[in-house]
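Q: can't give you the sequence, but here's the structure:
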């Protein structure tokens, strides 16, 4: 595994699957978190996820600058897990950042990464067309980000109902 992209719907088991793939590898593990604890419920979710990871894991918070976080983690870890690209995209959109620039920097950092890398994202394109312009733009941007990430990944897995399905790779 060099670059693995794991995609799935909410509560599909994608993060659990990605974590299990990473933990099966030897060495120091880095978790790049894109979520921010902006309310008590999210803080609780983050705490549960942190507790679920063991002492092999170091954490890097990267709500915006994912490319720099990848470079930092690569210097200290043997395997990197990024969870999740969809939250990162949402953070960028809400901060009105230049998405094309941020995604291009991310793609370059992924291409330069010399350790196994697992990236997680939500598949948001299975539902109905959202009613407002921001939600439609988010759905579109997420779909394009997922396509670009899948293109640079060596392996792509879709997880549904806790079951992984290989979309790309040997």
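A: Happy to help now that I have it. Note that the coordinates shown come from a computational prediction; the quantities given were computed from them, not determined experimentally.
Q: contacts, neighbours, all on C-alpha from now
A: Fine.
Q: ok, longest helix in the protein?
A: Looking across the chain with DSSP state H, the single longest helix is helix 133-152.
Q: ok, then the element right after that helix?
A: The helix or strand immediately downstream of helix 133-152 is strand 155-160, counting by DSSP states H and E.
Q: rewinding a little: tell me the angle the longest helix of the chain makes with strand 155-160.
A: Between the axes of helix 133-152 and strand 155-160, defined by axes from the mean of the first three to the mean of the last three CA atoms, to 10 degrees, the angle is 140 degrees.
Q: quick check: buried residues in helix 133-152?
A: Residues of helix 133-152 classed as buried under the neighbour-count rule (16 or more other CA atoms under 10 Å) are 138-139, 141-143, 145-146, 149-150, 152.
Q: try this one side by side with the last:
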């Protein structure tokens, strides 16, 4: 076992195609703990099917849990001494928004499950608030909900990293 330290909860954020999933995967593999991949994406078209396939191809040796909506139950399966990658909050939130779920309630349930998870969790999310104000109500609702969700998870995480152009920048480190 190496001396790599993985906090109980780490948040990895950044823009689309910034390298955040690869960075998060490396955090987990460097920990040398048994690996769990909690996937939230759903394949609605060929492009998304291809992206999911590329992510799966990188996950040899991971226990996969597909959880487009029920991340709470997926986190409950992560045992002490395991490291889970939750990829990603943005897709999870999109799934709940489209399902017309109570986003506030689901966010509270998720944050509670992250706190109670027996293993280590690395959460991937997208930073969506740095662009222009969307031109329609659904997009604005999503942007606001994503921003609030990211703030809640970042507040409870021991470590937060933003990845831009494949380069990590630590925003919050364990004390």
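A: Alright, I've got the coordinates. Just so you know, these numbers come straight off a predicted model, no measurement behind them.
Q: TM-score of the superposition?
A: The TM-score (TM-score structural alignment, normalised by the length of structure 1) is 0.95; 168 aligned residues with a CA RMSD of 1.2 Å.
Q: now the two most distant members of the buried residues of helix 133-152 of structure 1.
A: The distance between the two most remote of the buried residues of helix 133-152 of structure 1 (CA to CA) is 21.2 Å, for 138 and 152.
Q: map residue 168 of structure 1 onto structure 2.
A: Under the alignment (TM-score structural alignment), residue 168 of structure 1 pairs with residue 172 in structure 2.
Q: what helix or strand does the equivalent of residue 113 of structure 2 over in structure 1 sit in?
A: Counting by TM-score structural alignment, residue 113 of structure 2 lines up with residue 109 in structure 1. Taking DSSP H and E as the definition, one finds residue 109 of structure 1 inside helix 99-112.
Q: what about the strands in structure 2?
A: For structure 2, the strands defined by DSSP state E cover 9-14, 35-39, 62-66, 83-87, 120-124, 159-164, 167-172.
Q: specify the residue positioned farthest from the middle of structure 1.
A: Ranking residues of structure 1 by C-alpha distance from their mean position (CA atoms, centre = their mean) puts residue 131 at the top, at 26.0 Å.
Q: just give me the match in structure 2 for that one.
A: Taking TM-score structural alignment, the alignment pairs residue 131 of structure 1 with residue 135 from structure 2.
Q: tell me the spacing between its match and residue 30 of structure 2.
A: Residue 135 of structure 2 sits at a distance of 42 Å from residue 30 of structure 2 (criterion: CA to CA, to the nearest Å).
Q: before we move on, what about residue 38 of structure 2?
A: Using CA to CA, we find residue 38 of structure 2 at a distance of 18 Å from residue 30 of structure 2.
Q: the two - which one has more neighbours?
A: Neighbour tally, residue 38 of structure 2 and residue 30, criterion other CA atoms under 10 Å: the higher count belongs to residue 38, 24 against 15.
Q: that one is in contact with residue 89, isn't it?
A: No - with contacts defined as CA atoms under 8 Å, residue 38 of structure 2 does not count as touching residue 89, sitting 10.4 Å away.
Q: common neighbours of those two, please.
A: Residues touching both residue 38 of structure 2 and residue 89 (CA atoms under 8 Å, 6 or more residues apart in numbering): none.
Q: count the neighbours of residue 56 of structure 1 for me.
A: By other CA under 10 Å, the residues close to residue 56 of structure 1 number 12.
Q: so what's it up against?
A: If a contact means CA under 8 Å, 6+ apart, then residue 56 of structure 1 has 27-29 as its contacts.
Q: who wins for neighbours among these?
A: Busiest of the contacts of residue 56 of structure 1 [other CA under 10 Å] is residue 29, holding 26 neighbours.
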